[in-house]
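Enquirer: just a sequence and a predicted model for now, questions to come.
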Amino acid sequence: MTIDKTVASADEAVADITDGASLAVGGFGLSGVPIVLIDALSRGSATDLHVASNNCGTDGWGLGILLEQHRIARVVASYIGENKEFGRQYLAGELEVELTPQGTLAERLRAAGSGIPAFYTPAGVGTWVADGEMPWRYAADGSVAVTSPPKEVREFDVDGQRVPFVLELSLVCDFGLVRAAKGDRHGNLVFHRSARNFNPLAAMAGRTTIAEVEELVEPGEIDPDDVHVPGIFVHRVVELTGEQITTKHIEKRTTRENS
């Protein structure tokens, strides 16, 4: 039996993402962001989305597009900077934000794909991350409306000393949205250098994972040793056009004079 996971268009691939769906979205800054799938979502009607991603794009690009449309209700992220609208909505009480250490976010996504419901980490011990009172949502008057609950803290023996660790839950999402440099029809994916970032983790965390790929190849053309995400984690593959491949933004363009 041939398994062909390719879908004709991004719009078709995201058509069953409905109101209130949770999304694990790959990318770091603007590197490796599944912008074509996000654009397709922006043309649809799904709202009240819950997003888990390192950051939320920039103003007018990436997840920032959905933010500007007020389609995102909650974000789990490690970083707010580079997006003024993200910060504005958070402080104005229009958006719930769960800030989490970057490594913890990565492990919560990886654990979700590995069937691990929770894990202990030293990151955040002794802070609002563990003790609670992290502002998740502000009220319109600037007061804190919703705070994070306290988390379980437990001590373990580390090099002969009792060290506290905080319990973190895995982050299973309804959908994973990722961008890969290469993929085959079975869903095996390869990422290019820094664009790998959170993409493999987002792919693992989604119950249904959709990958946009810059180069679509036939099964067997990718050396198994080169596969970053095996097709078992991927359910739909969208081949990008030449224009979609080359349409990429740079957060901060830095140049210098030739010497």
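Expert: Right, received. Where do you want to start?

Enquirer: can we go C-alpha only for contacts and neighbour counts from here?
Expert: Fine.

Enquirer: can you give me the buried ones in the lengthiest helix in the chain?
Expert: Secondary structure of the chain per DSSP state H: the longest helix is helix 102-114. Of the residues in helix 102-114, those scored as buried under the neighbour-count criterion (16 or more other C-alpha atoms under 10 Å) are 102, 104-113.

Enquirer: one more: stretch 205-222?
Expert: 205-217, 219, 222.

Enquirer: quick check: V75 is in a helix.
Expert: No. With DSSP: H, G, I helix; E, B strand; the rest coil as the criterion, V75 is strand rather than part of a helix.

Enquirer: can you count the residues close to it?
Expert: Neighbour count of V75, defined by other C-alpha atoms under 10 Å: 24.

Enquirer: V33 contacts S53, correct?
Expert: No. V33 is not in contact with S53 according to C-alpha atoms under 8 Å; the separation is 10.0 Å.

Enquirer: intersection of neighbour lists for the two?
Expert: Taking C-alpha atoms under 8 Å, 6 or more residues apart in numbering as the criterion, V33 and S53 both touch 25-27.

Enquirer: which of the residues you listed ranks first by neighbour count?
Expert: Neighbour counts for the shared contacts of V33 and S53, by other C-alpha under 10 Å, peak at V25, which reaches 33 neighbours.

Enquirer: of the shared contacts of V33 and S53, just say which sits nearest to G44.
Expert: Each of the shared contacts of V33 and S53 was checked against G44 using C-alpha to C-alpha; the closest is V25, at 17.2 Å.

Enquirer: take this one as well and set it beside the first:
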Amino acid sequence: METAADAVADIPSGATLAVGGFGLCGIPAVLIQALLEHGAADLAVVSNNCGTDDWGLGPLLHGRRVRRVTGSYVGENKEFARQYLGGELEVELTPQGTLAERMRAGGSGIPAFYTATGVGTQVADGGLPWKYDAEGRVALASPAKEVRSFDGRDYVLEESLVADFGLVRAWKGDRHGNLVFRASARNFNPLAAMCSRITIAEVEELVEPGELDPDLIHTPGIHVQRVLALTEEQAAQKQIEKRTVR
């Protein structure tokens, strides 16, 4: 893709997005900014968290573009918490490992799976507040899920996740969509790429097909439909969620 605007131009309002990243590490910031400028609204986002107030998915929240979030962590985003508690945003909080497996299963053609995580809690029994009303009352709660016993232990049935579009960021990539992530920036990016019908990858370094060692490719091009090469300035623009000094 020539520009980030071109890459996200056909994402409509109401779409479901799977977005890579963990905190501010490995987030597709350039594509997110382009989506903000594009104007799509009423979005349902699947992401571990929503960044901070002014970086990552935070600007989309501030712009009232997000209707629903499926994630595992609110993090440092005060606007995320305010919208959720104020009844402006629907939030499905999911155990982090379960969220990762729901995304992986969606990309593998597995409709659902059983896990022991959440058995005996509201995750399985239902009643988790998904949305509040303006007075702080629960307007929408999670439903109860099927629980089944295997070898004397209970497991809860979790459904997989499939998104309309996926936004990911890679360290290196080629024009076929093969991607390599660097260290912990891999995080949820391969999963977001897998579970999306159309995946858009922004890459810090674009190489020609054949230059990547096949054994080092984390996400094969079969999962990626669009590639955007970042400029040096865009690739270097990164933030730290919480800086700790001694």
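Expert: Now that the structure is in, tell me what you want to look at. All values reported here derive from a predicted model rather than from experimental measurement.

Enquirer: so what number do they get for TM-score?
Expert: The TM-score (TM-score structural alignment, normalised by the length of the second structure) is 0.99; 246 aligned residues with a C-alpha RMSD of 0.5 Å.

Enquirer: hang on, the earlier thing: so the longest helix of the first structure corresponds to what in the second structure?
Expert: Helix 102-114 of the first structure corresponds to residues 96-108 of the second structure when matched by TM-score structural alignment.

Enquirer: same thing with stretch 29-46 of the first structure?
Expert: Counting by TM-score structural alignment, stretch 29-46 of the first structure sits on residues 23-40 of the second structure.

Enquirer: all strands for the second structure, in order.
Expert: Along the second structure, the stretches classed as strands by DSSP state E are 16-19, 43-46, 66-71, 90-93, 112-115, 129-132, 138-141, 147-150, 153-159, 163-174, 179-180, 196-207, 226-229.

Enquirer: and the ones you listed as TSV, adding distance to L60 of the second structure?
Expert: Compiled in TSV, the strands of the second structure are given as follows (distance: least, C-alpha to C-alpha, whole Å):
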stretch	distance to L60 of the second structure
strand 16-19	12
strand 43-46	9
strand 66-71	6
strand 90-93	14
strand 112-115	30
strand 129-132	19
strand 138-141	23
strand 147-150	36
strand 153-159	26
strand 163-174	14
strand 179-180	26
strand 196-207	18
strand 226-229	20
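
Enquirer: right, so of these, which gets closest to D54 of the second structure?
Expert: When these are compared by C-alpha to C-alpha, strand 66-71 sits nearest D54 of the second structure, at 14.8 Å.

Enquirer: which elements pack onto that closest one?
Expert: Using 3 or more C-alpha pairs under 8 Å, 6 or more residues apart in numbering; DSSP states H and E as the contact criterion, the secondary-structure elements in contact with strand 66-71 of the second structure are strand 43-46, strand 90-93.

Enquirer: among the strands of the second structure, which is nearest T219 of the second structure?
Expert: With respect to T219 of the second structure, and counting by C-alpha to C-alpha, the nearest of the strands of the second structure is strand 179-180 at 5.1 Å.

Enquirer: superposed on the first structure, what's the mean shift for the closest one?
Expert: After superposition onto the first structure, the average distance of strand 179-180 of the second structure to its aligned residues comes to 0.1 Å, using mean C-alpha distance after the TM-score superposition for the first structure.

Enquirer: sorry, back to before: how far off centre is the longest helix of the first structure?
Expert: From the chain centre to the centre of helix 102-114 of the first structure is a distance of 10 Å (C-alpha atoms, centre = their mean, to the nearest Å).

Enquirer: give me the mean deviation of it from the second structure.
Expert: Helix 102-114 of the first structure: mean distance to aligned residues in the second structure after superposition is 0.3 Å, counting by mean C-alpha distance after the TM-score superposition for the first structure.

Enquirer: now G86 of the second structure: closest residue in space that isn't a chain neighbour?
Expert: For G86 of the second structure, ignoring the flanking residues on the chain, the nearest one in space by C-alpha to C-alpha, 6 or more residues apart in numbering is A134 at 5.7 Å.
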